[in-house]
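*Asks:* Here's a sequence, model it:
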Amino acid sequence: VWLNITFFLIFLFFAGSFFGYYDITLPSSIANKSSKAEDAGGIIGIFFMALTLVIVSFSCTGPILGSLLGSSLTGSANIPMLLTYALAGFGFSWAIVFGLLALFPQALQSLPKSGGWMNTVKVVLGFIELGLALKFLSKADLVSKTFFLKRELFIAIWILISIGLVLYLFGKIKFPHDDKNAKISMTRKIIGVLGIGFIVYLVQGLFPSERPKLQYLSGILPPINVSYLHKEDDGILGMHPSHDYFEALEIAKKENKPVLIDFTGYGCENCRKMEEFVWSEPDILPILQNEIILASLYVDDKEALPESEQTSIDMGNGQKKKVKTIGDKWSLFQQINFNNNSQPHYVLISPDGKVINTPVSGYMPKEDFKAFLECGISYFKKGK
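*Replies:* I've put the predicted structure just below:
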């Protein structure tokens, strides 16, 4: 929660810098020392030339790289690979530019000069930073279970941010570093029209419907059940999953149905995509509603367990894991029983606690998820 709130505030700070209200720069003394070290020549001189460039361009690249780090630390992506690709991309792009300029020095004269267009790019990035900041605040809101930032409020704020962006692109509002009499280029007008289209797309999410809307923003927006249009007891797509495996097992015994364990998380983006893209499909939803007992176990639930249930579990190799929260309990339950720690992770269990068929993980096409369900349910009904 606190990490997401911290990045929310940092992204707001980055946005203010992009808008031109202040600059994020490193002390000039660092740049001066690095510049002097360039005289060493050879590889060392090249290194300090590159370092000086990094320091001088920090005000532009800092917010972008900061955004990248924030997304990787609070997201569910593969952090090492994400950072490797992104930072390698930064280095490769710089290398291409300066490599080509070294080979073709005359091209330097034809490069566009910094000025109004560069400031426009920064301001547009500022609006994007505001939108991303809201995503971090939403995650903190969901994990803490305050549910203040509901789906419609999130969409409404994004609409206001998008309106601000469109007005800026058409020259109706200005920021400190904008040219007062600058002409609006065709590129700005085209992006502005696209912005209007995005606003129209977002407006759909403010009205009730039988099927979830704004599916392309699944995982970014709050879940469909965290909404002013749905009561808290409406559940997910009209379903009321149990949040306790053992409770679900007792219900399954009474109704003679298999249990679908849904290892999920409040901050899990692929979980939301599965719910809105796949679960809501007309040939999937009836299966979930009628053929199984759904147990949604949140591995990031920060609510404390009763003291009698708080304990330490020996994980082997002398390592012990403390179980203090509901999320700790179900996360370890998943790791120990299914040797898996990814979400979503789906397991079909018989009422006597046996795994019916091979569990599946991650976001998957509707056909694959349907085959998984039908295979397990058919196998269970045959009494094998």
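*Asks:* Please count neighbours and contacts with C-alpha atoms only from this point.
*Replies:* Will do.
*Asks:* and residue 287, how many neighbours does it have?
*Replies:* By other C-alpha atoms under 10 Å, the residues close to residue 287 number 15.
*Asks:* can you check residue 101 too?
*Replies:* Residue 101 is surrounded by 13 other residues when neighbours are defined as other C-alpha under 10 Å.
*Asks:* Tell me how far it lies from residue 35.
*Replies:* Shown here: residue 101 relative to residue 35, a distance of 20 Å by C-alpha to C-alpha, to the nearest Å.
*Asks:* can you check residue 157 too?
*Replies:* Residue 157 is 44 Å from residue 35, by C-alpha to C-alpha.
*Asks:* Tell me which of those two has more neighbours.
*Replies:* Here residue 157 and residue 35 are set side by side on neighbour count (other C-alpha under 10 Å), and the busier one is residue 35, at 17 against 14.
*Asks:* The more buried one is in what secondary structure piece?
*Replies:* Per DSSP states H and E, residue 35 falls inside helix 28-36.
*Asks:* Here is the second sequence; please produce its structure so I can put it next to the first one:
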Amino acid sequence: MRTFLTSLIAGLALLFNTSATYAQDATFVKTSYNVLSDGNVELVFDVQISDGWYMYSATPVKGGPMTANFDLSADTPAQPQGAMVDGTEAHTKFDSAFGLEVYYFEGNGQFRQIITPSAEGNFTVQGTLVYQTCNGEECLINENDITVNVKMAGAEVVEAPKAKKSKDESLLWFLLIAFAAGLGGVITPCVFPMIPMTVGFLIGGAPSKRSGIMKGLVFGLSVVLIYTLLGLIVSLFGSTAATDALGTHWIPNLLFAALFIVFSISFLGAFEITLPSGLANKADRQADKGGYIGAFFVAVAMVIVSFSCTGPFVGSILAAAVVGGVTLKPILGMAVFGAAFSLPFVVCSFFPGMMKKLPKSGGWLNVVKVVFAFVLMAFAVKFLYNVDAYFGWGIITRLGFLAIWITLVVLLGLYFLGVIRTDHDSPVDGIGWGRMLVAIACFSFAFYLIPGLFGAPLKSVSGMIPPMDGSTTVVSAPVGNGETTAPSGYSALKSYNTLDEAMKASEESGKPLFITFKSHTCSVCKVMEATVLNDPTILSRLSSDFVVANLYVDDKTPDAEYKTLGRKFRQYEMEKFGSASQPLYAVIDHTGKILSGPVGNSSVEEFGAFLNF
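*Replies:* Next comes the predicted model:
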């Protein structure tokens, strides 16, 4: 009788615990749709979030939390047009767990997803709205199955939404950077000394001033055309998805890193990079014919000869262009770059007297070259980190990354002070105000980066450097089966990512199984691991007395029954422990019997008591 009462009470407790858990995040989702003037359909998800909770938005943050997304079912006769976006403006805050600014909704929010029907007529949309909510103590990954019957016939047509302002601003900034890069290419040692000679060729022998101006225009348009063709080739590589892959795949990142390293070494004076001389010679022979055709081939020769200095600028623009966004980005970027690059030549052909006001060539051009060398090396480290993060090697850690950047910035500051010089530098007879200001800027930036070595978030450069949550981040590979080993602390413990193997290890060792339900994007999970689980006492107990299993509820590894392992773990968590929150910790034996817990966010003392069952 006593055993029966105990079991009854335990069962009721689990039942009430389950009800309470499912009621914790009372998020309500209302779905509607708009038939757009371009034939597409816009799905609108209005969400109401219970008090004390917040929901991460659909705005992606690299290295940040899981963004809300809509998975369209394969049974739906439609195709999604891009990713789901925020329908209302999200709040922003600095999340210390990620060391980043994150976007979130409180109270209510809205998401929008545009889809293109595969056929005419009415159809049914089926899919899953996936989002993450947190309350400071725990996080939940929610999956709401959505079914919407779309009636196309007779529906009120809504004007198709325009591109979001943020995208326009992003493209505008990209084009401004491309324009600045074009002007930067002009003040390199390979190009700047050629301005008088090139302009002299264009206007020399012209029968009239108007003819000289027209030849200058032909030269400028030819330069734009040549660089635009280069952008077109990159753009024709494939679709937007293909350019997205270019931006994240290890091969282009490694190529850009190698390109920048080679050019930086060249800029420091180790060797010269030139295209085959035959190309330049052929262009020169055609340019000698004069006229507008000659102006075109002068432009061709200029592009070829200046490649050793403009190559890094072109590579940088193309590298930025292929990272998602607009398919025409490489074309637009190269056209703007070419326009800025040719602008000084065209202006001087219009007003030849301006050439007298140009600064004379000299040692300052080599200074520009050395500055570019250091900048290129800094960006090469960024591309190498992307390769490292793609494979999850952990070779380029946040600490190492910052150490390299600090070293480069300090060396650049010393260079401007004349402490270090290259073989091609002219002697420095004193430090002018310009050099002093640049040196101050370099050392100030170095001092700003130094606290990052000890855990400071460095928010202003957080998008460029490795995230704070660990030494590295795996950006491509899903969590796989079997054992995993990580750098330090709790994450260094021998652990399992599948329940079956963890239970087998528990049976073989005779140790109880410590289970963690978490997600890669759970901020509370990160805080718990950094504080409680890394406590020396807790860490010692887990290391010596338990078999450890880390079950990621957002694991994308395919599963025959549940589609993904993450769904399988979430279902197990709900059925076994009556909870759907993360983090959740429990201790079971190899048969699945609960020995202690479950518990969620806890203090060190509470967690120690949980382990002392």
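*Asks:* all helices for the stretch 101-250 of the second structure, in order.
*Replies:* 165-186, 194-203, 209-235, 240-248, 250-267 (DSSP state H, counting those that start in this stretch).
*Asks:* Save these as JSON lines, and put in distance to residue 335 of the second structure too.
*Replies:* Below are the helices of the stretch 101-250 of the second structure laid out as JSON lines (distance: least, C-alpha to C-alpha, whole Å):
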{"stretch": "helix 165-186", "distance to residue 335 of the second structure": "9"}
{"stretch": "helix 194-203", "distance to residue 335 of the second structure": "20"}
{"stretch": "helix 209-235", "distance to residue 335 of the second structure": "5"}
{"stretch": "helix 240-248", "distance to residue 335 of the second structure": "18"}
{"stretch": "helix 250-267", "distance to residue 335 of the second structure": "21"}
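*Asks:* and of these, who's closest to residue 428 of the second structure?
*Replies:* Taking C-alpha to C-alpha as the measure, those were each checked against residue 428 of the second structure, and helix 250-267 came out nearest at 19.1 Å.
*Asks:* Please point out which parts of that closest one sit buried.
*Replies:* Of the residues in helix 250-267 of the second structure, those scored as buried under the neighbour-count criterion (16 or more other C-alpha atoms under 10 Å) are 250, 252-254, 256-267.
*Asks:* Please name every helix or strand in contact with it.
*Replies:* helix 240-248, helix 307-321, helix 363-391 (3 or more C-alpha pairs under 8 Å, 6 or more residues apart in numbering; DSSP states H and E).
*Asks:* contacting residues around that helix?
*Replies:* Helix 250-267 of the second structure has contacts (C-alpha atoms under 8 Å, 6 or more residues apart in numbering) with 246-247, 271-273, 308, 311-312, 315, 319, 369-370, 372-374, 376-377, 379-384, 386-387, 390.
*Asks:* I'd like the distance from it to the chain centre, please.
*Replies:* A distance of 19 Å separates the C-alpha centroid of helix 250-267 of the second structure from that of its chain, computed with C-alpha atoms, centre = their mean, to the nearest Å.
*Asks:* Please pull up the equivalent of residue 186 of the first structure in the second structure.
*Replies:* Under the alignment (TM-score structural alignment), residue 186 of the first structure pairs with residue 433 in the second structure.
*Asks:* The second structure: matching residues for stretch 46-57 of the first structure?
*Replies:* Stretch 46-57 of the first structure corresponds to residues 295-306 in the second structure, going by TM-score structural alignment.
*Asks:* ditto for stretch 90-103 of the first structure
*Replies:* Mapping stretch 90-103 of the first structure onto the second structure (TM-score structural alignment) gives residues 337-350.
*Asks:* how close does the matching stretch sit to the first structure?
*Replies:* After superposition onto the first structure, the average distance of stretch 337-350 of the second structure to its aligned residues comes to 1.8 Å, using mean C-alpha distance after the TM-score superposition for the first structure.
*Asks:* Break down the first structure into its helices, ranges please.
*Replies:* Secondary structure of the first structure by DSSP state H: the helices cover 2-19, 28-36, 42-56, 58-74, 79-103, 116-143, 151-169, 186-203, 245-255, 269-273, 285-290, 326-338, 366-381.
*Asks:* Quick check: which of the ones you listed is buried the most?
*Replies:* For those, average neighbour numbers computed from mean count of other C-alpha atoms under 10 Å are highest in helix 269-273, which has a mean of 23.
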